[in-house]
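Q: quick one: sequence and predicted model below, then my questions.
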Amino acid sequence: MPTAEASTTVEDVVRRRRGDLVELSHSIHVEPELAFAEHRSCAKTQALVAERGFAVTAKPGGLDTAFRAEFGSGALVVGICAEYDALPGIGHACGHNIIAASAVGTALALAEVADELDLTVVLLGTPAEESGGGKALMLEAGTFDDVATTVMLHAGPLDIARARSLALSQVAVEYTGRAAHAAVAPYLGLNAADAITVSQVAIGLLRQQLAPGQMVHGIVTDGGQATNVIPARTEMHFTMRANDSQSLTELEGRMSDCFLAGAVATGCGHRVEATEPSYLELTPDTWLADVFRDEMRRLGRTPVAAEFEAALPLGSTDMGNVTQVMPGIHPIVGIDAEGASVHQPGFATAAAGPSADEAVVEGAVMLARTVVALATTPAERDRVLALKAARP
């Protein structure tokens, strides 16, 4: 099948299914579910492809709210990631309902041309992107082993074809001291709350010397239970980010010293534990991103110029782990959120608005046509397959 014919076919499929895709997006949006508890959203996301004849495998990697839906038997195995977890308190303020619906639209479209283009289409339901690293866990479990390239999109305030992200790790820091009456015998206590204070001061001073791209942010999750009792246990959670994994490792070492400082200064014990898998930095495939940028322009969008994309960090995502293993893209499709950005309540409202509905449909069109371009460009198809063959 020629490229032009296949591209037209996949676009027609998406536009014919517009009602179903928008309904899916709104249905996920109205029932937000948190990481590893997205049971209704997981079921909704796989329903349309199951009806189309995709073979659905539940719980890949042992994750209850993950799935893998497969169609076709072609040599080029293309993964499409669907996210559907929400944020505590502010629902779909990251627009994962848009991601899920656009991924379903992409999969339905590519199924229509899978035989002609020698494709295997794999829709991957990937839970817990906001917290928990579902894709990292699925990678480790082998769910992506046969996939040659993976695509997905994300909503945001701008159109960005070659989006990047920061490497990330998260830890819980526990301090253990000794309880005592705060007025009668404070000298008998070891104040675990003071350990947090010392650590936070050290981190605040460290911020002056952080390398470009490095950042830290944290919260106290347990600061004591009563003002008249010296706290014997406290806990805080910290997130560390950096431009790449090497820089993140350096930052982790410096933060470890700050955590230790709180213990040393107060005489408390302390323990630092990772709370989820590390997120690696996005390394989008240049060729795929360039095709997607052209698709944005074709539909009248105005993507950020390629030379400015690197200046726009977009938080962190476990899709970065996937792009470290295989060619992939994670473009940002802009929606009108009236000045709000991701992780703000205004963005949650916008994620079910008219421009979000357009992002679902146009996003699926652009992703599907990008995959068609890959499948019908012999040199690029061979490159991706060769990279797959060379993987351990």
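A: Perfect, thanks for sending it. These figures come from a predicted structure and were not determined experimentally.
Q: use CA for all of it now, contacts and neighbours both
A: OK.
Q: check contacts around Ala6.
A: Val113, Val372 (Cα atoms under 8 Å, 6 or more residues apart in numbering).
Q: just the element for it, please.
A: In this structure, Ala6 sits in helix 3-16 according to DSSP states H and E.
Q: pull out the buried residues from that helix.
A: Applying a neighbour-count criterion of 16 or more other Cα atoms under 10 Å, one finds Thr3, Ala6, Ser7, Thr9, Val10, Glu11, Val13, Val14, Arg15 buried in helix 3-16.
Q: before we move on, what about stretch 372-382?
A: Across stretch 372-382, burial judged by 16+ other Cα under 10 Å covers Val372, Ala373, Leu374, Ala375, Thr376, Arg381.
Q: relative to Ala310, how far out is the third one?
A: Counting by Cα to Cα, to the nearest Å, the gap from Leu374 to Ala310 is 24 Å.
Q: need the contact list for Asp318.
A: Glu129, Gly133, Gly134, Lys135, Ala136, Tyr279, Leu280.
Q: put this next to the previous one:
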Amino acid sequence: MSDALKQRIVAQRERIDDDLVALSNRLHGDPELGWQEHRSSAAVAAVLASHGFAVEQPYLGLETAFRATLGDPESAGFTVGFLAEYDALPGLGHACGHNLIAAMSAGGAIALAAVADELGIAVEVIGTPAEEGGGGKIELLERGAFTELDLALMAHPAPVDVAEARPFAVAHWHVQFDGVAAHAAAYPERGVNANDAFIIAQTAIALLRQQLPSGVRVHGVQTRGGEAPNAIPERTEGRWYVRAETMEQLLALESRVLRCFEAGALASGAKLTVTSESKRYAEMRTDAEALAVYRANAVALGRDFDVPPEAATMNRASTDMGNVSAVVDAIHPYIGVGGEASNHQPAFADACVGPIAEQTLRDGATALAWTALDVARTRGHSA
């Protein structure tokens, strides 16, 4: 019986293949940054609406979030949520493949809809903005999203297939030093050099790394360093991430890194302002049983998880899906698009369109739908 149901899911997905590829290509060709994904979120929602989903957008007060539903969660025996991401990276477009995430989640939901009603499965797609540092899923969680789901799932592009996500917990900071401008040659003694503050802070962080626990990551970029070589910089700015294995470890680590920035302010005389860019991302609590089901389904489709460990490290990337997994059973596998490029490289954006990416899209949508079906049949009340 399950084979017959899965074949119906495949048949449904094949009927919408052209729509899914067109959606992925449209998002890829028109990348939008976090919280600004107005055209992208509307495009994903429109595809779902055209296949019978009821769409609520904006969702929970967030302009670029949406919720698309098919079936009634209150009367269903099982409710599955496919999570869609569609934000791009500054200067890199879809070099993390969120165009494929959105299309795979939409495709998986539409494909599952072919059998959902008769099995008592309610299907949702939740459009989640600003994953790239904005914490869109956390904002949705705090407004009541996801809690009605029995399973939340999505698949993320990577160079190779990796089943289990093991993301770091992460804090995202905007760092700013304010000093006093002055002519660097004529009146240097009148200045307070905000760039010196950043140099001291980065040097302190570099030295601190020797004493940090294995696996901790501290990294960032200076986005503003000054305006002219003959003017002492009045303001400098940067974006910094602190990552750790768990939220508990992250909280203990943050004060040590903050002291490095405070050292820059103390030594230079500049004023320090540190602002969180989002809520902290948590580590992932994977539903091991559901993940095993996904892996078996992906293998059945010809996906290969036998890859060198050094090629499989994208699963350590932080994601706000970790916060969702703290309250709902969830999986976040990685699905390969091939090639030599890795996420957040310009060439990876190129790898997220074209024939190989389209096969990844088909496989991902099918594997997600099959997994939702299998888990629902095991755990659902009427499936």
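A: Here it is on my side, so go on. This is a predicted model, so every value here is computed, not measured.
Q: contacting residues for the closest residue to Val307 of the second structure other than its chain neighbours?
A: In space, and not counting its chain neighbours, Val307 of the second structure is closest to Val160: 7.2 Å by Cα to Cα, 6 or more residues apart in numbering. Remark: with contacts taken as Cα under 8 Å, 6+ apart, Val160 of the second structure is in contact with Phe305, Val307, Ala311, Ala312, Tyr334, Ile335, Gly336, Val337, Gly338.
Q: which of those residues tops the neighbour count?
A: Val337 (26 neighbours; other Cα atoms under 10 Å).
Q: now for that one: what does it line up with in the first structure?
A: Mapped onto the first structure by TM-score structural alignment, Val337 of the second structure lines up with Ile335.
Q: ok, now how distant is that match from Thr370 of the first structure?
A: 20 Å.
Q: regarding the spatially most central residue of the first structure, what is its secondary structure?
A: By Cα atoms, centre = their mean, the first structure has its centre lying nearest to Thr317, at 3.4 Å. Secondary structure, DSSP: H, G, I helix; E, B strand; the rest coil: Thr317 of the first structure is coil.
Q: gap between the nearest residue to it once chain neighbours are set aside and Pro345 of the first structure?
A: Using Cα to Cα, 6+ apart and skipping the chain neighbours, the partner closest in space to Thr317 of the first structure is Tyr279 (6.1 Å). Tyr279 of the first structure sits 25 Å away from Pro345 of the first structure, going by Cα to Cα.
Q: sorry, back to before: quick one: which of the buried residues of stretch 372-382 of the first structure is nearest to Arg207 of the first structure?
A: Closest to Arg207 of the first structure out of these is Leu374 (43.4 Å), distances taken as Cα to Cα.
Q: and the gap between that closest one and Leu76 of the first structure?
A: Here Leu374 of the first structure is placed at a distance of 10 Å from Leu76 of the first structure (Cα to Cα).
Q: let me know the angle separating the longest helix along the second structure from helix 2-15.
A: If you go by DSSP state H, the second structure has its longest helix at helix 355-379. Note on geometry: by axes from the mean of the first three to the mean of the last three Cα atoms, to 10 degrees, helix 355-379 of the second structure and helix 2-15 are set 140 degrees apart in direction.
Q: helix 355-379 of the second structure: which residues count as buried?
A: 357-358, 360-377.
Q: do the same with stretch 151-162 of the first structure
A: Val151, Met152, Leu153, His154, Ala155, Gly156, Pro157, Leu158, Asp159, Ile160, Ala161, Arg162.
Q: in the second structure, what residues pair with that stretch?
A: So stretch 151-162 of the first structure sits over residues 153-164 in the second structure, by TM-score structural alignment.
Q: now do the helices in the first structure.
A: Counting by DSSP H, the helices of the first structure are 3-16, 18-30, 39-52, 96-111, 134-140, 192-206, 245-266, 286-298, 319-323, 345-350, 354-375, 378-390.
Q: could you export these as TSV, including distance to Glu273 of the first structure?
A: Formatted as TSV, the helices of the first structure follow (distance: least, Cα to Cα, whole Å):
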stretch	distance to Glu273 of the first structure
helix 3-16	45
helix 18-30	33
helix 39-52	28
helix 96-111	28
helix 134-140	17
helix 192-206	16
helix 245-266	11
helix 286-298	36
helix 319-323	20
helix 345-350	31
helix 354-375	38
helix 378-390	34
